[in-house]
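Student: Next comes the sequence, and after it the predicted model I'd like to discuss.
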Amino acid sequence: MRILHTMLRVGNLERSLAFYTEVLGMRLLRRHDYPEGRFTLAFVGYGAEADNAVIELTHNWDTPSYELGNAFGHIALEVADAYAACAEIKQRGGKVVREAGPMKHGKTVIAFVEDPDGYKVELIQK
């Protein structure tokens, strides 16, 4: 068994695709509209789905936004330099909600950014 993808419901697919591809540097791997169901699925990631876990962005055409609730935590990405990654993300228009620095009670350098729908993405320095 292996993890295939994590699904996030998004209110504005184009805005979310711009964030994940232009701000976080992922690639759009595939996208398909389902007119009868009034939804679109778009898969983004850093490598082919055959070899990597990816993110499925689900856009229900008639739902402009969602309540995130308090059960979901975050997606984590490994980065070479969390400080540089934050600077680059800000330069690309991304929102850093926790600047890079050592985690509480530890030494690992982390940061958090937020996608257009409010989902948190943790950056963990390698």
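Tutor: Cool, the structure landed. Numbering: from 1, shown residues only.
Student: Going by C-alpha atoms from here, please, whenever you check contacts or count neighbours.
Tutor: Will do.
Student: Quick check: Tyr119 vs Pro102, distance?
Tutor: 21 Å (C-alpha to C-alpha, to the nearest Å).
Student: same deal with Phe43?
Tutor: 31 Å.
Student: Show me which of the two is the more surrounded one.
Tutor: Phe43 (21 against 14; other C-alpha atoms under 10 Å).
Student: do you know how far the more buried one is from Leu17?
Tutor: Counting by C-alpha to C-alpha - Phe43 and Leu17 are separated by 9 Å.
Student: which residues do these two both contact?
Tutor: Common neighbours of Phe43 and Leu17 are listed as Leu28 (criterion: C-alpha atoms under 8 Å, 6 or more residues apart in numbering).
Student: tell me which residues of stretch 80-93 are tucked away?
Tutor: Neighbour-count burial for stretch 80-93, counted by 16 or more other C-alpha atoms under 10 Å, picks out Ala82, Tyr83, Ala85, Cys86, Ile89.
Student: second one coming, line it up with the first:
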Amino acid sequence: MDIRRLDHLVLTVGSVDRTTAFYGNVLGLRVVRDGDRTALHFGEQKINLHQVDHTFDPKAAAPTPGSGDLCLISTGPIDAVLAELARSGVPTEAGPVRRDGALGPMTSVYVRDPDRNLVEIACY
């Protein structure tokens, strides 16, 4: 087996509409709806959204909103990320701080999405 990259992950959310407004309008991810399924696309990855009262099988053993912790990479600079967050009225939880990412050192800021998932936005 030769695992190369993450294709997608699933976030269980309280409201697909609130979540797509945050990730689509504030962070700029592309919202794709296919019937009763909704996903957030960016680069070569995606985040599938499962509303807590309407999940799909198979699924995690105990899916709950607000239990996610993910890192998104921006082309930066980090000052532009901070300015965009401020324009959108999104408070930062922490940062900017130096972190070690999959490709080496990066600078990160942390915010919360509508379900209080921790979202790290980083620039290499």
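Tutor: Right, received. Where do you want to start? Note that the coordinates shown come from a computational prediction; the quantities given were computed from them, not determined experimentally.
Student: Let me see the contact set for Glu44 of structure 2.
Tutor: Glu44 of structure 2 neighbours (C-alpha under 8 Å, 6+ apart): Asp7.
Student: 6 Å instead, please
Tutor: Neighbouring residues of Glu44 of structure 2 by C-alpha atoms under 6 Å, 6 or more residues apart in numbering: there are none.
Student: what does Val79 of structure 1 give?
Tutor: Neighbouring residues of Val79 of structure 1 by C-alpha under 6 Å, 6+ apart: Ile124, Gln125, Lys126.
Student: Mind doing that once more with 7 Å?
Tutor: Residues near Val79 of structure 1 by C-alpha atoms under 7 Å, 6 or more residues apart in numbering: Leu123, Ile124, Gln125, Lys126.
Student: which residues touch stretch 27-45 of structure 1?
Tutor: Stretch 27-45 of structure 1 is contacted from outside by Thr21, Met26, Tyr46, Val54, Ile55, Glu56, Leu57, Thr58, His59, Asn60, Trp61, using C-alpha under 7 Å, 6+ apart.
Student: which of these sit farthest apart?
Tutor: Tyr46 and Trp61 (26.1 Å; C-alpha to C-alpha).
Student: quick one: the aligned partner of Tyr119 of structure 1 in structure 2 from Gly89 of structure 2, how far?
Tutor: Under the alignment (TM-score structural alignment), Tyr119 of structure 1 pairs with Asn117 in structure 2. Using C-alpha to C-alpha, one gets 17 Å for the distance from Asn117 of structure 2 to Gly89 of structure 2.
Student: Then Cys71 of structure 2?
Tutor: From Cys71 of structure 2 over to Gly89 of structure 2 (counting by C-alpha to C-alpha), the distance is 20 Å.
Student: go on, Ile3 of structure 2?
Tutor: In terms of C-alpha to C-alpha, Ile3 of structure 2 sits 38 Å off from Gly89 of structure 2.
Student: can you check Tyr23 of structure 2 too?
Tutor: Taking C-alpha to C-alpha, one finds Tyr23 of structure 2 at 14 Å from Gly89 of structure 2.
Student: Also Leu6 of structure 2?
Tutor: 30 Å.
Student: Over in structure 1, find the residue span the longest helix seen in structure 2 aligns onto.
Tutor: Counting residues, the longest helix found in structure 2 (DSSP state H) is helix 78-87. Here helix 78-87 of structure 2 aligns to structure 1 at residues 82-91, judged by TM-score structural alignment.
Student: Nice, that's everything, thank you.
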